[in-house]
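Trainee: predicted model and sequence follow; I will ask about them next.
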Amino acid sequence: MTTRQTRLPARRTVLALLTALGSLAGAALAGAAPAGAAAAAVDIAPGVVYETFDFQAARGPVRAHVLTVDLRRPGVRLDLLYPGAVAARSTVSRLADGQGAVAGVNGDFFNITETQHPGVEATGASVGPAVASGRTLKGAVPDGQRFGPALPPGTSTRDVFGVGVDRRARLDSLALDGSVTTAAGRVPLGGLNQYALPVGSVGAFTADWGNASRVRATCGTDTERAAPCSADTHEVTIRQGRVVTTDPRPGGGPIAPGTTVLVGREAGAQWLRELAVGDAVRVHHRLVASRSRIPYRFAVGGYPVLSDGEPLPGLDDRTAAVRSAVGLASGGRRVLLLSLDGSPEYRAGLTIAELADVLRRLGADDAFSLDGGGSSTLVARDPGAGTVTVRNHPAGGAERPVPNGIGVFSGP
């Protein structure tokens, strides 16, 4: 492996960060970086640099692993890492190697457990919207159904970090716009490949969903994840624009390409019960961005913590944890992927407020929190290697399977 010392501008950034973050712990850091605080930077690929640095935060020492990705470089791009299905999980290293990424970090929060619903299995599906290689995979669950820490005021499960076809990274909000149309009328589509549907809605599941049971989609309410599963459900399978089967309870197993399964709860279930085998049905869906008219090539869920260089109001400044995040700089042309080390000596972690400040001091104008804790994983290849290596120490002692991540790709 070949390494080089960090370029002077980057070195100054790290030194400034190390000095300034001393205030988080209530004392300055002796005016300079402690010995061994900043590691040599490594060129993973043209336009992709990996480095680590240590600093003292309010609750103890922290080690950060950072990938700097220059989207201005030809051939450098970001895309969604995922295991080929929404309701499936794999480790970041397997996902990166399977898709040929040179580096990557874990992505969105996800449906990790179902202790409140006996007999219902967790799907492993992510919370927010997801777009992979320009194709919409899923929409966002209701805010009250999300897993993860409390959302900052003014944010929602629809928030995404993404990259448009213009190769610029940005933060946005993606809402599902869809409908189900029959001879009897039309209803709005309440979900797409989601582990939770809004109360009273109809949701669509496609081959992108995977093998997991669709029962979980009818559990909980828009405001209470632990609420009981609905007793009023119905499912309809559509193939070539016609109803082919109906069932009073959501099923599971793979969905064939070109087939759509509609799941209804409460009022949505009542509407679906009016359909019979052979009826014509048209299903339409797309994700609509609230801030940009640029189509997204890639998008992943999480929540914003920094906007135009300012932390969002109401960020948690009490709960520290191992975290992953992404920062945007240079008008969305430069991306910082960060994951904290979860080894015992660094596990004190950062609060969300501290995380936003770290990314701001690293030069980010906007920043976005990803899943953390045992999910936080950053991988990167050694120069010339064909596979990635896990660079941080996951807090659980080994990589946790996750539903998606952010992959860094370099090449034609």
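Mentor: Ah, there it is.

Trainee: only C-alpha atoms from now on, for both contacts and neighbour counts.
Mentor: Will do.

Trainee: so residue 240 is in contact with residue 257, correct?
Mentor: No: contact between residue 240 and residue 257 fails when scored by Cα atoms under 8 Å: they sit 10.6 Å apart.

Trainee: just how off-centre is the helix or strand hosting residue 271 within its chain?
Mentor: Assigned by DSSP states H and E, residue 271 belongs to helix 267-272. Relative to its parent chain, helix 267-272 has a centroid offset of 31 Å by Cα atoms, centre = their mean, to the nearest Å.

Trainee: with stretch 347-354 instead?
Mentor: Distance of stretch 347-354 from its chain centroid, counting by Cα atoms, centre = their mean, is 19 Å.

Trainee: which other residues reach the longest helix belonging to the chain?
Mentor: Ordering each helix of the chain by length in residues (DSSP state H) puts helix 8-20 first. With contacts defined as Cα atoms under 8 Å, 6 or more residues apart in numbering, helix 8-20 is touched by 28-33, 38, 53-56, 358, 361-363.

Trainee: what about versus this one:
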Amino acid sequence: MKAKKLWITFVVSSVIASSFNYSYAAVLHEINQTQQVTNGATHISKEILTSEGWQDLNILRIDLSNPNVELKPITTQVLGERDNILNMATQHGAVAAVNADYFDMSSKTPAFGPVVSDGTIDQAYNNDYNTLGPAKYMGTLLVGEDGTASMDYYSVKMWVEIDGQKAFDLSSYNRIPSSVRIPFIIDRSYYTNNQALITKYQSSVGLYTILVEDDEVTYVSSLNEVVEVPKNGYAIMVSGDKFSTYGPYLTEGAEINIAQVVSLNNAVVEQIENLQMAVGGGGLILKNGAAYQGEAHKVSASSKEPRTIVANTYKENEILLITIDGRLSNTLGATHQDMITILQNLGAKDAMYLDGGGSTTLVARNEGETTLTIQNRPSGTVQRNVANGIGVFTTNATGEVANLTLEPSSERTFVGESITFNLKATDKNGNPVQLNQKEVSLSIAGVTGDFSGFKFSPKTTGNGLVVATVGDVSATAEIKVTQPKGLMIEPATLQLDENATKQVQVYGVDSEGYKIPITTGQITWKSKNSKVSAAGTTIAATNKAIDQLEASYQGATGKVNVVVGPSVVALESFEESLGKWAAGGSTVEGKVEASKEVKYHGNQSIKMTYTFNKDSNKQVAYTVFDKPIVLTEDAKSLNMWILANGQGDTLKVQVEDAKGKVHYLTLADSLNHTGWKYMSAALPNDIAMPAKATKLYVYSANGSKEKRTSAIYMDHVSMTRGDRNAENSSARSDYQFDSHYKPTLQAATGNQYSVKVLGPTSISGMVHSDETLAKMSKKVNTGASMIVQASKNNLPLSLSPKVATYNNTFGQATQGALDVIFVGTDNGGIRETNGSQWAQLKQSLQASTGKHIVLVMSKNPTTQFSDAREGKALHDYLAEYKKTTGKNVFVVTTGSTSKEVRIEDGIRYIRLNGLATSTGQVGEGEYLLFKVVGDDIYYTFESML
């Protein structure tokens, strides 16, 4: 068969380039990563936080004028079979790829549009006999030999010519048509022989097979005869009932030519004999940079879906292959109108859909790597098997090393803790070069240590510069070697079954708060109660116990609390024992009864109904348990399920210890929830055990302005086992490792100054005398240059001279070299509260001239943002800001009944509980004190009284 002629036809479309304003979510924050796949092909990853949520884009930017790169279709080796893009790209030797054409998921059929490679059609339907493609406004991507890419509704036609004259039409090439009564062609690309087709049609019309080599008919089979397809030719398949029509043209020795035409609007205006590639797709999106106004095949145009798109740009010979993820948590997808805006922002000129939804997949090798990696997140969590794709190929064989990249497994380590380096090499075209370790020379300056292959074990502290050299090409990487100041064990509290083991992770923490995993062989352990043992990172126990283990490493220590046996033990579900009603004050009425209709566990709960009559004095309603609830020696907290209706009263439990001392433990400062809620009160460290819970009571400290009746239900009381004398396991105390923390701070003198930060001081159910308010005001004011109220819940303290208060909006205050920035997060994060604060925060940080940044918000980004991804993005932004500016960054939040300090990547997250203590004792309330001394800053916690 002679070279196929492809008449690629164009007409000028009457596209009206009107200007439309499509609404699209505001961009709040963007995370971009760019890496070279090969010379001429770049992979760009964009994680975009918008006012609506996260938009995830992966873009292959291809320069088709670069001789090192080209596009080709990639398909499965068996016609009609499907495979995932990663497998297809790997089998074809592509360096990157995206999925391409649409296909029928319900049957084993090829893709809808044509597949053209290196100037020949690999697969195509004749669109005169097939209703797909342009008839359904499904476009085709064409790439000419000169690298020019176009997208439009191209149709394919094909026929057999005898002596230069058209003899008859063909219905398809390497595609099984819906009707075989029009002849079709198969070649060796997908068929070794015709067996599968004969099997399919022999019981109906049957098939004749005409073999063609070098444009000459070499064999005409009998009906349903199984024959091999020529290696350098093709076979024309003719149905048995139509052979009399077409057979006379196809006698042995006849010379024939296959004509194939790709046309636009049925008009031939230009002929291109060598087409680099073509592949089918979907509807047009853009034409000349404007929204396409004609008919277009769009899937779920108005809903946000995963999308795959091909586009060209105003830069000559540049093409974009784009995927947008969707249908997953924390990733939006895109509507058709979203796509228009996104593509225009990317500088696209013309654009067309490829198959999206669950098919959307982009694979590419990472810079310097030989294997391909899935770069996006397919919506089905795994790749879908698809019909074909667009592959990106390098045209050059791998050359000599031209560039090196040296990546340490960690930028920080301790003396004796090794770092492993990954060295990647590429040639002048960015193609990976395999290295022999013997070719590589490694050295280090700034610290001393030993190399073992690509692993370095430091012997001294300091800043190290590692140099890797291959021939005359070098790469460097910086590391920092320190000594641990303390150990952190995760989890901080471990629950073990009896006769069981579990793993923990031990980290060393340096003076800047950076965590580094510790080699297990260098850790020694000590047991407090000799009930639990440990070796390496494995904790083991035999019998039910409460214990605390202390790990030691290079003089640093850390502790883990271990509970062997159940961590939570059920105590009472009020199936038989109930309670009696009691009241504090004559204006309180009520009753206690069993409730079988409303219950959390078992057959019934206790319902306490109470009425607070109009009274300005404190009013209290009690349930006195018929049988006190016993808390054993190993109890750490008392828990129960409470159903409320947002009445706002304070809820406490009365506990009497073994010495007869009564403790009043707070379950809720304010019953502001509706429905069932699990509530817990920590037992004081000094409580004498065993103890017993005797009463549950609600009260309104300020009485009631009018008569109101409320009710609570209580059920399923339990206790949490643990060491009461240990640090609160749910609250981190990283300040113990922090060089900026001091147990006490002297008053500022000279040019020094102090800033005091208060947690919540107005606590529901807690009433203070004027004398107490005055004492707190005096204590806070003394020595303070500025006072920051980090909560909206504040007592009417007399504060001076400079006061700044959090009110869930953006704000700023400055004291010397300390900048305070307020960011509202009450709704669960910045975006949910007011997304414009992202820009305000960045602008303020970039404009800050201060050495110290105190960021005040109500939610901790690392643990409390409802969108954990937004929280991580904010943390990463702050960590990079600290790294590049050298500034100290503190993030102060409020909440809970205990303070906490978490240090992550050098960012100090400090939670203040203010007067919200577990015991309700105002004397246990604390504020945060910053003291600035020159360029240094220190902090501590001081009592409010």
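Mentor: Structure received. If you're wondering where the values come from, they're calculated on a predicted model, not measured in any experiment.

Trainee: coming back round to it: how far does the helix or strand just after the longest helix of the first structure sit from the chain's center?
Mentor: On the C-terminal side of helix 8-20 of the first structure, the nearest following helix or strand under DSSP H and E is strand 42-45. Computed by Cα atoms, centre = their mean, the separation of strand 42-45 of the first structure from the middle of its chain amounts to 24 Å.

Trainee: picking up where we left off before, what is the helix holding residue 271 of the first structure packed up against?
Mentor: Applying 3 or more Cα pairs under 8 Å, 6 or more residues apart in numbering; DSSP states H and E, one finds that helix 267-272 of the first structure contacts strand 233-239, strand 259-265.

Trainee: most packed of those?
Mentor: A comparison of these by mean neighbour count, using mean count of other Cα atoms under 10 Å, puts strand 259-265 on top with a mean of 26.

Trainee: and it, how far from the second structure on average?
Mentor: Strand 259-265 of the first structure differs from its equivalent in the second structure by a mean of 3.9 Å after superposition (mean Cα distance after the TM-score superposition for the first structure).

Trainee: quick one, that strand and strand 233-239 angle?
Mentor: Taking axes from the mean of the first three to the mean of the last three Cα atoms, to 10 degrees, one finds that strand 259-265 of the first structure is oriented at 160 degrees with respect to strand 233-239.

Trainee: spatially nearest residue to residue 253 of the first structure, not counting backbone neighbours?
Mentor: Spatial nearest neighbour of residue 253 of the first structure, excluding adjacent residues (Cα to Cα, 6 or more residues apart in numbering): residue 211 at 4.2 Å.

Trainee: so is the one you found in a helix, a strand, or just coil?
Mentor: coil (DSSP: H, G, I helix; E, B strand; the rest coil).

Trainee: what ranges do the helices span in the stretch 201-350 of the second structure?
Mentor: For the stretch 201-350 of the second structure, the helices defined by DSSP state H, counting those that start in this stretch cover 243-246, 336-345.

Trainee: let me have the ones you listed in CSV, adding mean neighbour count as columns.
Mentor: CSV is the format used below for the helices of the stretch 201-350 of the second structure (neighbours: other Cα atoms under 10 Å):
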stretch, mean neighbour count
helix 243-246, 14
helix 336-345, 19
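
Trainee: would you map the strands across the stretch 151-300 of the first structure?
Mentor: 159-164, 169-182, 185-192, 202-205, 233-239, 242-247, 259-265, 282-289, 296-301 (DSSP state E, counting those that start in this stretch).

Trainee: residues in the first structure aligned with the helix or strand where residue 884 of the second structure lies?
Mentor: Assessed by DSSP H and E, residue 884 of the second structure sits inside helix 868-885. With TM-score structural alignment applied, helix 868-885 of the second structure matches no range in the first structure.

Trainee: next SSE after that helix?
Mentor: For helix 868-885 of the second structure, the following helix or strand on the C-terminal side (DSSP H and E) is strand 888-894.

Trainee: tilt between that following strand and helix 868-885?
Mentor: 150 degrees.

Trainee: give the aligned range of the helix or strand following strand 888-894 of the second structure in the first structure.
Mentor: Using DSSP H and E, the helix or strand that follows strand 888-894 of the second structure in sequence is strand 900-904. Aligned by TM-score structural alignment, strand 900-904 of the second structure falls on no residue of the first structure.

Trainee: chain center to strand 900-904 of the second structure, what's the gap?
Mentor: Offset of strand 900-904 of the second structure from its chain centre (Cα atoms, centre = their mean): 22 Å.

Trainee: mind checking how far residue 231 of the first structure is from residue 328 of the first structure?
Mentor: 45 Å (Cα to Cα, to the nearest Å).

Trainee: and the residue nearest the centre of the first structure, which helix or strand is it part of?
Mentor: Compute the mean C-alpha point of the first structure, and by Cα atoms, centre = their mean the closest residue is residue 108, 2.4 Å away. Using DSSP H and E, residue 108 of the first structure sits in no helix or strand.

Trainee: map it onto the second structure.
Mentor: So residue 108 of the first structure corresponds to residue 101, using TM-score structural alignment.

Trainee: now the closest residue to its match other than its chain neighbours: how far from residue 894 of the second structure?
Mentor: Using Cα to Cα, 6+ apart and skipping residues adjacent in sequence, the residue nearest residue 101 of the second structure is residue 281, 4.6 Å away. Noted for residue 281 of the second structure: a distance of 53 Å to residue 894 of the second structure, by Cα to Cα.

Trainee: quick one: which of the two has more around it?
Mentor: More crowded of residue 281 of the second structure and residue 894, by other Cα atoms under 10 Å: residue 281, with 32 against 25.
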